[in-house]
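A.B. asks: Everything below, folded, please.
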Amino acid sequence: MKITITEAGQHVGEEVTIGAWLANKRSSGKIAFLQLRDGTGFIQGVVVKSEVGEEVFQQAKSITQESSLYITGTVQEDNRSPFGYELSVSSIDIIAEAEDYPITPKEHGTEFLMDHRHLWLRSRRQHAVMKVRNEIIRATYEFFNDRGFVKVDPPILTGSAPEGTSELFHTRYFDEDAYLSQSGQLYMEAAAMALGKVFSFGPTFRAEKSKTRRHLIEFWMIEPEMAFYNFEDNLKVQEEYVSHVVQSVLANCRLELGRLDRDTSKLEQIKVPFPRITYDEAIEFLHKQGFDDIKWGDDFGAPHETAIAENYDKPVFITHYPTAIKPFYMQPDPNREEVVLCADLIAPEGYGEIIGGSERIHDRQLLEERIKEHKLDEEAYKWYAELRKYGSVPHSGFGLGLERTVAWISGVEHVRETIPFPRLLNRLYP
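C.D. replies: Sure thing, here's the model as predicted:
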């Protein structure tokens, strides 16, 4: 019977065949231990010379790292293994023998590993991170589908920029200018006026020359937009969504979190409601913490966000930022026009902003004024302004950066490990 490694628990005491790669091995006298992986998980194969004979035992001892094979044996419970099972091997059928696999069990430098990212993905740690990422994606669809949201796919090639063109990749679209999308938000607002509650999930691009551990050039965003939702409604969806994702990872990726040495007690605290502070309160707090350089009207950098987050054991909302430092489409506070009805959600443990969101301007005249103030191309944004002409309603939305969220939940230090093939400032290979 052919099975996958994750199905082993359903076949205790049975003889099975698994298609696998040899991740590592060691031998001790008359026993060989084979560390096997098949993409679904890892299991140890135990080859006992007295049970399989000289030929199979020598075969087990000579297999090279990352050779592919069909391995047959009996599934047994193993309390010493984090997985809980091992395979008592009876026969080995080698499919393809690997030659001089470059990533050995010894330590390698980051640049070397990034040059071999296509192979580094096979390691236990990278496998665990990708499984956590996959669970976050699965839980995202579950959350929004269960709440009546419709998945909408905005274009990647656009003729205008939601937040200005300074950080966009420019290209030619036949005989006109085009850009790789930095956000699908404006299109999602149009979709919300047609379908009520919508979300997108796709790649976005920022031509930002940053080398920090929080930045990628190409990354994935989850961007919901909701008609008839005000600022408070928006915050409620955000905290419920993040809590749902974290609890789903805890429920379904315990083995992977253990492999990453993640302190799950910190994740277990991530439940609604989340704390909130205003931008004004954040400035006051930072001054008390010795950040004398920050003044009202400045945006927060990574050190500021980290200092604020260290005060909390949950993600914290920073609300009501100054109008001047936020995008043109954000709704001003009706009681205080110098700030907007927006919030950034800052993850704990130094992982920074994972969500930016706001109530959107729904008054056509105000939006057109803002487009002019920001010196944007009025013709390019004509369709966006028209949304306010034909039955405008209060509406809100947000964007969550997948890779920063994966980094935080899995506990990895740098976002380059959170996407299969990262695009960084100086890296377009492999």
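A.B. asks: okay, CA-based contacts and neighbour counts for the rest of this
C.D. replies: Will do.
A.B. asks: Provide a list of residues in contact with K266.
C.D. replies: D313 (CA atoms under 8 Å, 6 or more residues apart in numbering).
A.B. asks: any idea which element it lies in?
C.D. replies: K266 is located in helix 264-267, with elements delineated by DSSP states H and E.
A.B. asks: Enumerate the positions of that helix that are buried.
C.D. replies: L267 (16 or more other CA atoms under 10 Å).
A.B. asks: What of stretch 27-42?
C.D. replies: Applying 16+ other CA under 10 Å to stretch 27-42 flags I31, A32, F33, L34, Q35, L36, R37, D38, G41, F42 as buried.
A.B. asks: Just give me how far it sits from the chain centre.
C.D. replies: Mean C-alpha position of stretch 27-42 versus that of the full chain (CA atoms, centre = their mean, to the nearest Å) differs by 31 Å.
A.B. asks: which other residues reach it?
C.D. replies: With CA under 8 Å, 6+ apart, stretch 27-42 has contacts from 4-6, 18-26, 43-50, 57, 60-61, 83, 127.
A.B. asks: Another for comparison:
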Amino acid sequence: MSDTINGSVYIADLPDKVGQEVSLRGWLYNKRSSGKVRFLILRDGTGLVQGVMVKGKLPETDFTAFDRLTQESSLSLEGVVRVEPRAPGGYELEVTAVHPLHVASEYPISHKEHGVDFLLNHRHLWLRSPRQQAVLRVRDEIIRACRDFFADRRFVLVDTPIFTPTACEGTTTLFETDYFGDRKAYLTQSGQLYLEAAALALGRVYCFGPTFRAEKSKTRRHLTEFWMLETEVAFADLEDIMALAEALLCAVAVRVLENRIAELTFLERPLAPLQAIRPPFPRLSYTESLKRLTAAGHQLAWGEDLGAPEETALSQMYDRPVLIHHYPKECKAFYMKPDTVDPRTVLCVDVLAPEGVGEIIGGSQREDDLEALLTRIKEHHLPQEPLEWYLDLRRYGSVPHSGFGLGIERLVTWFCGLHHVREAIPFPRLMDRLTP
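C.D. replies: Sure thing, here's the model as predicted:
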């Protein structure tokens, strides 16, 4: 693709244009004046550049256009590219022409501190800030790294439905919707069940899309709509997918550290925790985890699921992700296969990120025996009829298979060093927020 649009170049390409006269288009980030010399800071989505206006070196009408340009006005600049280490990005433009395209109304987000609610109410504009742009660029790199990881291993991308007839993770966290008046449908909690069908057709598959949870939770780790990357592998057992999850996180860390150092530096994100993402990751059984938690002063009975405080305590014991496996059967989903050695537990794993982020990956070996799966469905009080198609996978060529899901926003939160997951998605959906 051409690196110009209608003759205009991008700010990111200015290092290759030193000494040349170019045209730039973008938005006014800031401006200042010292009499006969005026400075415009232009942003175009690829970076910032300082435009220097010297009275007498450009038409007077262009020089005075400075006075009516407001923050976030759109404009084009023409000028000669110069190296200037003190300027944003290390280059500046000796401006020869200014063409206002649209003079913006008074911009509601100024270069001062604003409250979180105010910024979320103006999320559509807050995205223009350098910090939010940096987060979104890291998010983009993470997603492309994940896709490349699976493509390089010959996994097939399979798109799974957003409307589903029943629950995958539990009936209490579903968003229900009317489906043409005669039945109910639900926004998907996970693409996993459909991905299992695809795995028995294609062997190694993954999906990536929005998922929904109606949990009434207001913690910094929760969204009602989030993006999840899920994978399913035929003939794989728990050990196989633990190794796959470890390899994926290591590969993504390498890519982000290779390509997004500038963004991480701008976010003031210490790099050491990301540089520590190297194999092998520590592994603990649920039972071993409880012993360590008890020693650290946490009181949790065997059989209870780990909550955010317990996950945080465990993850702080290590400098890299930790894999917690073999949880009690009672606190996990119906499709997880029990361990033959200890049937009280299931063959599952949660990957906990350090620095208080908590669970970023959840996976398991799936129950591949028809009768055992029927029993689990009854134990969880799930209707069998909507799951008949899923049971067919155990009737026609059932094989051991395993998979996991990765929450993209939690991974972005961790990599960027954010406090709240709401900054890790362009337009967050929370219990009390449906706009913009």
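A.B. asks: okay, the helix holding K266 of structure 1 sits on what stretch of structure 2?
C.D. replies: On structure 2, the counterpart of helix 264-267 of structure 1 by TM-score structural alignment is residues 271-274.
A.B. asks: can you check stretch 358-372 of structure 1 too?
C.D. replies: With TM-score structural alignment as the criterion, stretch 358-372 of structure 1 aligns to 364-378.
A.B. asks: ok, now stretch 205-213 of structure 1?
C.D. replies: By TM-score structural alignment, stretch 205-213 of structure 1 lines up with residues 212-220 in structure 2.
A.B. asks: Can you tell me how far the corresponding residue of structure 2 for E338 of structure 1 is from E330 of structure 2?
C.D. replies: The equivalent of E338 of structure 1 in structure 2 is R344 (alignment by TM-score structural alignment). Counting by CA to CA, to the nearest Å, the gap from R344 of structure 2 to E330 of structure 2 is 8 Å.
A.B. asks: coming back round to it: of all the buried residues of stretch 27-42 of structure 1, which comes closest to S248 of structure 1?
C.D. replies: Nearest to S248 of structure 1, judged by CA to CA, of the buried residues of stretch 27-42 of structure 1 is G41 at 18.8 Å.
A.B. asks: now that closest one: how far from L250 of structure 1?
C.D. replies: For G41 of structure 1 relative to L250 of structure 1 (CA to CA), the value is 17 Å.
A.B. asks: Assign I136 of structure 1 to helix, strand or coil.
C.D. replies: helix (DSSP: H, G, I helix; E, B strand; the rest coil).
A.B. asks: Test my guess that it contacts V245.
C.D. replies: Yes. Taking CA atoms under 8 Å as the definition, I136 of structure 1 is a contact partner of V245 at 5.8 Å.
A.B. asks: Pull up the overlap in contacts between these two.
C.D. replies: Common neighbours of I136 of structure 1 and V245 (CA under 8 Å, 6+ apart) do not exist.
A.B. asks: Tell me how many other residues surround P154 of structure 1.
C.D. replies: 20 (other CA atoms under 10 Å).
A.B. asks: so what corresponds to it in structure 2?
C.D. replies: So, by TM-score structural alignment, P154 of structure 1 is matched to T160.
A.B. asks: so that match sits right up against G191, yeah?
C.D. replies: Yes. At 5.5 Å, T160 of structure 2 and G191 qualify as touching, with contact defined as CA under 8 Å.
A.B. asks: shared neighbours of the two, which are they?
C.D. replies: The contact lists of T160 of structure 2 and G191 share C207, where a contact means CA under 8 Å, 6+ apart.
A.B. asks: Give me the aligned partner of Y279 of structure 1 over in structure 2.
C.D. replies: Checking TM-score structural alignment: Y279 of structure 1 goes with Y286.
A.B. asks: from the contacts of stretch 27-42 of structure 1, which would you call buried?
C.D. replies: Using 16+ other CA under 10 Å, the buried ones in the contacts of stretch 27-42 of structure 1 are 4-5, 18-25, 43-49, 57, 60-61, 83, 127.
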